[in-house]
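**Q** Sequence plus the predicted model coming up.
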Amino acid sequence: MSVDRVEEAESVGVSEAGVTAAAAAVTYYPIAPGVRLNVRSGPGTGYSVVRVLAEGSKVPIYCQTPGTTVAGPYGTSNIWDNIASGEYVSDSYVHTGSDGYVASRCS
């Protein structure tokens, strides 16, 4: 079991408040079914958990960056998805339909 899957935690959904017109074009991707996913402050399991996504959540991917390798329902990957300012989730828990990058690299 991955360290990014949690059995009990406070669930917080993804807020869409304050989305700009440019950000509105971003695609939302579903997280793995039955998973409450840790959102971390950086691209790795060594970063602190800032919130937990509820089961059935969808996330935007603004950019992607390499980080800690994580095994999850969608394979093993070192790709981390930036879903908000200072918020990252392991791509191995996000159904993007690809084993590679689907967004630009974070700068």
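**A** That came through fine. Note that this is a predicted model, so its numbers are computed, not measured.
**Q** alpha carbons only for contacts and neighbour counts from here, please
**A** Fine.
**Q** residue contacts, L37?
**A** By CA atoms under 8 Å, 6 or more residues apart in numbering, L37 lies in contact with 4-6, 31, 52-55, 89, 93.
**Q** Please identify which of those is nearest to Y74.
**A** Y74 lies nearest to Y93 out of the contacts of L37, by CA to CA, at 6.0 Å.
**Q** Report the separation between that closest one and A25.
**A** Y93 sits 22 Å away from A25, going by CA to CA, to the nearest Å.
**Q** For the residue nearest to the spatial centre of the chain, which residues are in contact?
**A** Most central in the chain under CA atoms, centre = their mean is V89, positioned 2.8 Å from the mean C-alpha point. V89 makes contacts with 37-40, 43, 80-83, as judged by CA under 8 Å, 6+ apart.
**Q** Would you format the residues you listed as CSV with secondary structure and distance to S107 included?
**A** CSV is the format used below for the contacts of V89 (DSSP: H, G, I helix; E, B strand; the rest coil; distance: CA to CA, whole Å):
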residue, secondary structure, distance to S107
L37, strand, 24
N38, strand, 22
V39, strand, 19
R40, strand, 18
P43, coil, 13
W80, strand, 13
D81, strand, 13
N82, strand, 11
I83, strand, 14
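**Q** hold the first one in mind and look at this next one:
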Amino acid sequence: MAASRYTVAPGYRVNVRSGPGTQYAIVRVLPLDATVAITCQKYGEWITGPYGTTRIWDSIAPGEYVSDAYVHTGSDGFVAPRCA
């Protein structure tokens, strides 16, 4: 099954990290108006962003995570399988 694509908050260049928290290294930065495919989600550090406060992190590629607080999923919960 293909992962759904979601828009990143307008006007934000979101840091992509190697794990679910700000203590993890930045592996790249998403461009403005990016969309991401969420392959799985897991709990991590609490983050406040334009879409609220959450501890859900979205895996957008192997070893690449963004806080769900910056991704418009339309949900406060999980929209993809839990990461292993």
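**A** Thanks, I have it. In this text the structure is predicted, and so the values were computed from the model without any measurement.
**Q** Report the TM-score for the pair.
**A** Their TM-score after superposition, calculated using TM-score structural alignment, normalised by the length of structure 2, is reported as 0.98; 84 aligned residues with a CA RMSD of 0.6 Å.
**Q** coming back round to it: top of the contacts of L37 of structure 1 by neighbour count?
**A** Counting neighbours by other CA atoms under 10 Å, V89 leads those with 30 neighbours.
**Q** Just give me the match in structure 2 for that one.
**A** Under the alignment by TM-score structural alignment, V89 of structure 1 pairs with V66 in structure 2.
**Q** Check V102 of structure 1 too.
**A** Per TM-score structural alignment, the equivalent position to V102 of structure 1 in structure 2 is V79.
**Q** Look at the closest residue to that match other than its chain neighbours and say how many residues are nearby.
**A** In this structure, V79 of structure 2 finds its nearest non-sequential neighbour in T73, 7.2 Å apart by CA to CA, 6 or more residues apart in numbering. Other residues near T73 of structure 2 come to 19 when the count uses other CA under 10 Å.
**Q** residues in contact with T73 of structure 2?
**A** By CA under 8 Å, 6+ apart, the contact set of T73 of structure 2 is 6-7, 79.
**Q** again, only using 10 Å
**A** Residues near T73 of structure 2 by CA atoms under 10 Å, 6 or more residues apart in numbering: 4-8, 38, 51, 79-80.
**Q** Now do the same contact list for the residue nearest to I60 of structure 2 when sequence neighbours are not counted.
**A** Distance criterion CA to CA, 6+ apart; nearest residue to I60 of structure 2, sequence neighbours excluded, is I38 at 4.9 Å. By CA under 10 Å, 6+ apart, the contact set of I38 of structure 2 is 2-6, 57-61, 65-66, 68, 71, 73, 79-81.
**Q** try E64 of structure 2
**A** The contact partners of E64 of structure 2, by CA under 10 Å, 6+ apart, come to 15-20, 25-28, 57-58.
**Q** any idea what V27 of structure 2 aligns with in structure 1?
**A** Superposed on structure 1 with TM-score structural alignment, V27 of structure 2 falls opposite V50.
**Q** Surely that match is in contact with R40?
**A** Yes: assessed by CA atoms under 10 Å, V50 of structure 1 is found in contact with R40 at 5.5 Å.
**Q** Let me see the ranges of the strands in structure 2.
**A** Secondary structure of structure 2 (DSSP state E): strands located at 5-8, 15-17, 26-29, 35-37, 40-49, 52-61, 64-67, 71-72.
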